[in-house]
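K.L.:
Sequence and predicted structure below; questions after.
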Amino acid sequence: MTCVTKDEIREFAYKSGIDIVGFASPDCLFKYRDLLKNRYENGLSCNIEEKDIEKRINPYYFLKDVKSIVSIAVSYNIVYEADSPKSAYGTISRTAWGVDYHKVLINLLEKLRIFILSKCDDAKTVLLVDNNPLLERAIAYNAGIGFYGKNNMIINEKYGSYLFLGEMLLNIYFEPDKKVETKCGSCTRCLKACPGKALVGEYKIDANKCLSYATIKKGYLSDDTIKKIGTRIYGCDTCQDVCPFNKTAKRVIKDEFIPRGLKPKHDLKEILSLNKEKFQEVFGPTSASWRGKNTMIRNAIIASINSNDKNAIEPLKSLLDGESSYLRGYSAYALSILDGENSLPYIEKAYFKETDVSAKMFMKKAIKKIRGEVFEDNER
């Protein structure tokens, strides 16, 4: 007889605030080796994904004597209606509402670990929440948490797809739970709605086209991406928002996921004016903080362009003279669209003293846009 049962683990987990619990075999990921290889070879994976395929499919890297994986899911489909500010705003994905979900789920997993240790003296565990290369959604699928949607999200019939996932690697064997097969049927709403056209087929995604990835990708974005990103500051929920399962999914009351400093529709001018201290105050407690201040400001610059926000002009002029060459380039481009000839003297002044090649390229692009002619700086 095992020192603790699946039912006992589930009962404790549900009382602790975990919504769904499933059990998977540590070998369940090996079958994804060829799929991952195909994605890499066809350019469908993005640069934040782990390149070592074995690390993505082999839990034994993290716990040598792992015998089971306990998969948990916590719904973030909270009862909350976001207010729209009177000024122009940028949108924040539900994943970044409230307290950083990594901290919330690690805390829940730690409570579960302590419970299991109270029953099993020799238990060994490793707790994981989006801080490792293992295929979390594949683990959740194999643990019966839900089925794969055509948007590649894990969908649970009761809670929908607004789910945070976490795992506990455990050296105690439990019989794996049964997988849930897809219930999408002929529905293609997510494929049609995807603004980045990242869903290149049913159950197939080009991560490089996903706008959620675009909002965290560092550096300069293509003109096409700048247009498609709209007013998104962090993440994109479109493929989940249109999913029929989320229309009828259970709403939950979880105070930790209620937005506080960072609002779902956040004032653009405030984001454009962020200093380090204010960034930590607004973004710091959330899961959106990890990419840093400059990337969020870049996205706010793009949002100001796409919303034609004239209130952004003065903050943009400040950024044009700021410390970040990256933001100086973007600010010049935004000012050429929002303020036209009025900002030409500011952009030209910035251009002739700029030393960063990429920023200078964007400034030159801005000057050409305003003048409507070929611009030559005649520098020798």
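P.N.:
Thanks, I have it.

K.L.:
alpha carbons only for contacts and neighbour counts from here, please
P.N.:
Noted.

K.L.:
what's the longest helix in the protein?
P.N.:
helix 101-119 (DSSP state H).

K.L.:
which of the residues in that helix are buried?
P.N.:
For helix 101-119, the neighbour count (16 or more other C-alpha atoms under 10 Å) marks 101-102, 105-106, 108-109, 112-113, 115-117 as buried.

K.L.:
Kindly reformat the residues you listed as JSON lines and extend each row with distance to T125.
P.N.:
Shown next, in JSON lines, are the buried residues of helix 101-119 (distance: C-alpha to C-alpha, whole Å):
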{"residue": "Y101", "distance to T125": "20"}
{"residue": "H102", "distance to T125": "17"}
{"residue": "L105", "distance to T125": "15"}
{"residue": "I106", "distance to T125": "13"}
{"residue": "L108", "distance to T125": "14"}
{"residue": "L109", "distance to T125": "10"}
{"residue": "L112", "distance to T125": "10"}
{"residue": "R113", "distance to T125": "7"}
{"residue": "F115", "distance to T125": "12"}
{"residue": "I116", "distance to T125": "9"}
{"residue": "L117", "distance to T125": "9"}
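
K.L.:
Tell me which two in those residues are the farthest apart.
P.N.:
Y101 and L117 (24.0 Å; C-alpha to C-alpha).

K.L.:
ok, the spatially most central residue of the chain - contacts?
P.N.:
Against the mean C-alpha coordinate of the chain, by C-alpha atoms, centre = their mean, the closest residue is G235 at 4.8 Å. Counting by C-alpha atoms under 8 Å, 6 or more residues apart in numbering, G235 touches 92-93, 95, 211-213, 215-216.

K.L.:
And the strands in the chain?
P.N.:
Under the criterion DSSP state E, the chain carries strands at the ranges 20-24, 68-75, 89-92, 125-128, 147-148, 154-155, 163-170, 199-201, 204-205, 232-234, 265-267.

K.L.:
Next, format those as TSV and append mean neighbour count.
P.N.:
Below are these laid out as TSV (neighbours: other C-alpha atoms under 10 Å):
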stretch	mean neighbour count
strand 20-24	25
strand 68-75	25
strand 89-92	23
strand 125-128	20
strand 147-148	24
strand 154-155	28
strand 163-170	23
strand 199-201	17
strand 204-205	18
strand 232-234	28
strand 265-267	20
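
K.L.:
Structure two is appended below for comparative analysis:
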Amino acid sequence: MANETLKAEIIEYAKSIGIDKIGFAAANPFAEMKSRLKMQQDDDYQSGFEKGTIEERTEPELHLDDAESIIAIAVAYPSRMKSRPTNKKGNRRGNFCRASWGHDYHIVLNEKLEKLEAYIASRVTGFRSRSMVDTGELSDRAVAERAGIGFSGKNCSIITPEFGSYVYLGEMITNIPFPSDEPVDDGCGDCTLCIEACPTGALVAPGRLNAQNCIAFVTQTKGFMPDEYREKVGNQLYGFDTCQLVCPKNKGIDTHHHPELEPDPELVKPELLPLLSISNREFKQSFGKMAGSWRGKKPIQRNAIIALAHYKETSAVDRLIELMKEDPRPVIRGTAAWAIGKIGREDGRQAILDCQQQEVDEEVLEEMAKGLAYFSHR
């Protein structure tokens, strides 16, 4: 009974610090998730960004030896910006996914969890906890599902009744045996819109994702982007939203509860050409507070070059030629050469031929050949 009262008090306090939804679950091992992760591993569907072993990702007691329960939290984020900058010829823009809008959600949620920990510690002698947000070992989605935050959709997102899938998730393992909340019933029904809309077939089955084929993952890689994804990425600089945008449960959902999560239009839809010249310091100053900056500027610049090629932006060719000639990074030189061919401005052909004579990197030379092939096929 005492823990029922404490639970109610925690729920009220959570609301006061901007936690939009909170749920409580037992800290038993996640047996079903363990088998699913094993299947992902066997099928080579993992992204490689996952932290920890399968056991560490599914057994809370490995992170808190006297774990009794887990508190799951959700914080809602916007799905629309209040003013969108114009994307037009001569001034093309890229796109960061909605999960990277505003201040880095890892920081925002960790701050809320720290406040929640301090609140509980002030009320319970001997309280122990371990909190995680996204980059921790436990599966946020499995915890949120068990704690009644929402159901796990066919698009592999937690879908809440109130905020759709536009929520950030975090959790706190505790040594307090709180009463558990009931899971939310699955709401997808026969709908398969997300699976049908996935441009790469990464959603191989309801609730099963081949992460290595997902555009969101591809935009975060650091090497040359495989050819088969370049058209499908379009103007995406980081992440991908289509599997959420087509979801009927997200229709009409647009939550603006947190000023720190509001997007800066010039950052989440930035001009592409200036990104090609941005210094490390400028990148950190402008984009460093966004979740989408975590891999550094090179993937963003590579994706910006691919986006300019997607638009066939002829005004970018001069800068692309400079990158092909001078950039010390093979991925940028090679992608620029490919993009010059894709865009097709006639002087680009000779520029590639000239640079071929000086280039020694085999992968860059392959990209130059791809660029030249576009001119041959016209």
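P.N.:
Nice, I can see it. Keep in mind that what you see is a predicted model, and the values were worked out from it rather than measured.

K.L.:
still on that earlier bit, what's the closest of the strands of the first structure to D83 of the first structure?
P.N.:
strand 265-267 (7.3 Å).

K.L.:
tell me the average deviation of that closest one from the second structure after fitting.
P.N.:
After superposition onto the second structure, the mean distance of strand 265-267 of the first structure to its aligned counterpart is 1.6 Å, using mean C-alpha distance after the TM-score superposition for the first structure.

K.L.:
Give the aligned range of that strand in the second structure.
P.N.:
The aligned range for strand 265-267 of the first structure in the second structure is 269-271, by TM-score structural alignment.

K.L.:
Equivalent analysis for stretch 216-230 of the first structure, please.
P.N.:
Mapping stretch 216-230 of the first structure onto the second structure (TM-score structural alignment) gives residues 220-234.

K.L.:
Show me which residues of that stretch are buried.
P.N.:
For stretch 220-234 of the second structure, by 16+ other C-alpha under 10 Å, it's 220-222, 224-225, 229-230, 233-234.

K.L.:
which position in the first structure aligns with C247 of the second structure?
P.N.:
Using TM-score structural alignment, C247 of the second structure pairs with C243 in the first structure.

K.L.:
Let me see the residues that make contact with the match of strand 265-267 of the first structure.
P.N.:
With C-alpha under 8 Å, 6+ apart, stretch 269-271 of the second structure has contacts from 85, 91-96.

K.L.:
And it, how far out from the chain middle?
P.N.:
18 Å (C-alpha atoms, centre = their mean, to the nearest Å).

K.L.:
what do you get for stretch 320-335 of the second structure?
P.N.:
A distance of 27 Å separates the centroid of the chain from that of stretch 320-335 of the second structure, by C-alpha atoms, centre = their mean.

K.L.:
same deal with stretch 123-139 of the second structure?
P.N.:
Distance, stretch centre to chain centre, for stretch 123-139 of the second structure: 22 Å (C-alpha atoms, centre = their mean).

K.L.:
same question, stretch 215-234 of the first structure
P.N.:
The chain centre lies 13 Å from the centre of stretch 215-234 of the first structure; the measure is C-alpha atoms, centre = their mean.

K.L.:
what about it, how long is it end to end?
P.N.:
By C-alpha to C-alpha, to the nearest Å, the extent of stretch 215-234 of the first structure from end to end equals 5 Å.

K.L.:
Please apply the same query to stretch 207-217 of the second structure.
P.N.:
With C-alpha to C-alpha as the measure, stretch 207-217 of the second structure spans 17 Å from end to end.

K.L.:
which outside residues touch that stretch?
P.N.:
Residues from elsewhere that reach stretch 207-217 of the second structure (C-alpha under 8 Å, 6+ apart): 40, 44-47, 152-156, 200-204, 218, 229, 232-233, 238-240.

K.L.:
quick revisit: buried subset of the contacts of G235 of the first structure as a PyMOL selection?
P.N.:
Command for PyMOL that selects the buried part of the contacts of G235 of the first structure, burial taken from 16+ other C-alpha under 10 Å:
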select buried, resi 92+93+95+211+212+213+215+216
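
K.L.:
Now, the contacts of G235 of the first structure that are in helices?
P.N.:
Among these, the ones falling in helices (DSSP H) are 211-213.

K.L.:
now the residues you listed in a markdown table, with distance to E181 of the first structure?
P.N.:
Below are these laid out as a markdown table (distance: C-alpha to C-alpha, whole Å):
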| residue | distance to E181 of the first structure |
| --- | --- |
| L211 | 27 |
| S212 | 26 |
| Y213 | 27 |
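
K.L.:
Of these, which is the nearest to I57 of the first structure?
P.N.:
Ranked by distance to I57 of the first structure (C-alpha to C-alpha), those are led by Y213 at 21.9 Å.
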